[in-house]
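>>> Okay, sequence plus prediction incoming.
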Amino acid sequence: MINPGYVLTMARYNAWQNKQLMVAMEGLSDAALRADRGAFFGSILATANHLLWGDQMWMARFQGTELPAGGIAQSTTLHPTFATWSAARFRMDGRILLWAERVTALDLVGDLSWYSGFMKQDVTRPKGALIVHMFNHQTHHRGQIHAMLTAAGVKAPVSDLFFMPEDGPWL
């Protein structure tokens, strides 16, 4: 389904996109970041927090480390300010990149099992598909943030993969 090159390319894309979103978001006031804009999670900051929490959850599962606190309902308030969110986002993007640099073809086969607090049951799915899901989840919520930034009058960043700087591996 996927290979290590795909994982590294998507990890680079994730970090590049998040860096651009941070620049766009830092020009907004706290009130503008928290304003309910009709998105699934309401505000720009709430959506950014949920996305960060999701990445923390998936990386904990992939790496066998401690899960982040709370569930989906608490994910939107993970970090109360842009400053704390952006610092945590930067660290998470570095963690994802370091992980992606070490992923081997063998890491992408087999199943991953966990208990889903949302579904209230044990779940088992193919690892490769779950990794694709993590990157798809990121893109989905960054798209929501992009739309909210545009609606707030901020020039949202370019998001096309082929515009990503070529300072690293591609597929």
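Sure thing, it's come through. Numbers count the residues shown, from 1 in each chain.
>>> From now on I want contacts and neighbour counts done on CA atoms only, so please keep to that.
Fine.
>>> Which residue lies nearest the spatial centre of the protein?
Closest residue to the average C-alpha location of the chain: Gln138 at 4.0 Å, with Cα atoms, centre = their mean.
>>> Wait, it touches Asn14, no?
Yes - assessed by Cα atoms under 8 Å, Gln138 is found in contact with Asn14 at 7.3 Å.
>>> quick revisit: and the residue nearest to the centre of the chain, what does it touch?
Asn14, Leu51, Asp55 (Cα atoms under 8 Å, 6 or more residues apart in numbering).
>>> try it again with 7 Å
Leu51 (Cα atoms under 7 Å, 6 or more residues apart in numbering).
>>> same thing with Leu97?
Contacts of Leu97 (Cα under 7 Å, 6+ apart): Leu8, Ala11, Arg12.
>>> what's the distance between it and Val103?
Relative to Val103, Leu97 is positioned 10 Å away (Cα to Cα, to the nearest Å).
>>> now swap in Arg61 and tell me
If you measure Arg61 against Val103 using Cα to Cα, the figure is 14 Å.
>>> Could you do Val132 as well?
13 Å.
>>> quick one: contacts of the helix or strand harbouring Gln74?
Using DSSP states H and E, Gln74 falls within helix 72-75. The contact list for helix 72-75 (Cα under 7 Å, 6+ apart) reads Asn49, His50, Trp53.
>>> Tell me which of these fall in helices.
Asn49, His50, Trp53 (DSSP state H).
>>> Below is an additional structure, to be compared with the one above:
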Amino acid sequence: MTLQDHFRTLARYHVWATHRLLDEHVALLPEADYRRDCGLFFNSVHGTLNHLLVGEGLLWQRRFLEGVSPAGLELDDEAEPDRARLAQRLKQSARAWQPYVERLSEADFDRPFRYATSKGEPMSAPFAATLAHVFNHATHHRGQITAALTAMGHASPVLDLIYMLRDEATASSKP
């Protein structure tokens, strides 16, 4: 498997896991549980989802897809107070990675990735590892949300990558 193939898989997984979490579980949460401080780093399910939008959609996507490093954003900023719009924006953000990854060449993964922090400090890190961070970061916070759902007594989704691969294999074997 090439790095490009690996990142294509991660981009597909990111969409699959985001949709599964939001559509099948978070959408069913009562408002009080959705906004309840349940001890997550960003307090609530809503706070954690907002953090994902800020980190992924407003910072890393702009850095990767547009070559722009936004300044002044804080990781706990509330980018979208409305939960339905927040879910839509997160799903849109997840989908945006797929065409980007498709355009990358194998050589792109070996180069440095240069950007500026939200405080304007210049940074350079390995491209592949930095892109992996984006997908890993989302997986980390989805895991926190699933733990919070369980702790609140709600059903929690199975989001393991292997289940997406099984879903894909089943779908491709159907006539």
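Received it, and whenever you're ready, just let me know what you need. All figures in this text were calculated on a predicted structure; none of them were measured in a lab.
>>> how about the contacts of helix 72-75 of structure 1 in TSV, adding neighbour count?
Below are the contacts of helix 72-75 of structure 1 laid out as TSV (neighbours: other Cα atoms under 10 Å):
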residue	neighbour count
Asn49	26
His50	24
Trp53	27
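>>> Output those residues as JSON lines; include the columns distance to Ala69 of structure 1.
As requested, the contacts of helix 72-75 of structure 1 are arranged in JSON lines below (distance: Cα to Cα, whole Å):
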{"residue": "Asn49", "distance to Ala69 of structure 1": "13"}
{"residue": "His50", "distance to Ala69 of structure 1": "12"}
{"residue": "Trp53", "distance to Ala69 of structure 1": "9"}
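>>> from these, which is closest to Glu66 of structure 1?
Trp53 (12.7 Å; Cα to Cα).
>>> now the lengthiest helix in structure 1, how far from the centre of its chain.
Using DSSP H, we find that the single longest helix of structure 1 is helix 127-151. Here the centre of helix 127-151 of structure 1 is set off from its chain's centre by 7 Å, with Cα atoms, centre = their mean, to the nearest Å.
>>> Same check on stretch 73-86 of structure 2?
The answer for stretch 73-86 of structure 2 is 14 Å, by Cα atoms, centre = their mean.
>>> secondary structure class for Trp114 of structure 1?
Three-state assignment for Trp114 of structure 1 (DSSP: H, G, I helix; E, B strand; the rest coil): strand.
>>> ok so, going back, among the contacts of Leu97 of structure 1, name the ones in helices.
In helices, defined here by DSSP H, the members of the contacts of Leu97 of structure 1 are Leu8, Ala11, Arg12.
>>> circling back to that earlier point, list the buried residues for the helix holding Gln74 of structure 1?
Within helix 72-75 of structure 1, the residues scored as buried using 16 or more other Cα atoms under 10 Å are Ser75.
>>> buried stuff in the very next helix or strand once past that helix?
Next helix or strand after helix 72-75 of structure 1 toward the C-terminus (DSSP H and E): helix 82-102. By 16+ other Cα under 10 Å, the buried positions in helix 82-102 of structure 1 come out as 82, 85-86, 88-89, 92-93, 95-97, 99-101.
>>> Pick the one among these closest to Ser29 of structure 1.
Checking these one by one against Ser29 of structure 1 (Cα to Cα), the nearest turns out to be Phe82, at 9.4 Å.
>>> The equivalent of the closest one over in structure 2 - nearest residue in space that isn't next to it in sequence?
Aligning on TM-score structural alignment places Phe82 of structure 1 opposite Arg83 in structure 2. Of all residues not flanking Arg83 of structure 2 in the chain, His46 sits nearest, at 7.3 Å (Cα to Cα, 6 or more residues apart in numbering).
>>> was I right about the one you found contacting Asp37?
No - counting by Cα atoms under 7 Å, His46 of structure 2 does not reach Asp37; the two are 9.3 Å apart.
>>> Who has more neighbours out of those two?
Between His46 of structure 2 and Asp37, His46 has the larger neighbour count (other Cα atoms under 10 Å), namely 25 against 16.
>>> Just want the angle from the helix or strand containing the more buried one to helix 83-103.
His46 of structure 2 belongs to helix 45-52 when assigned by DSSP H and E. Angle of helix 45-52 of structure 2 versus helix 83-103, following axes from the mean of the first three to the mean of the last three Cα atoms, to 10 degrees, is 30 degrees.
>>> with structure 1 superposed, average distance for the next helix or strand after helix 45-52 of structure 2?
As assigned by DSSP H and E, the chain's next helix or strand after helix 45-52 of structure 2 is helix 61. Compared with structure 1 after the fit, helix 61 of structure 2 shows a mean deviation of 1.6 Å (mean Cα distance after the TM-score superposition for structure 1).
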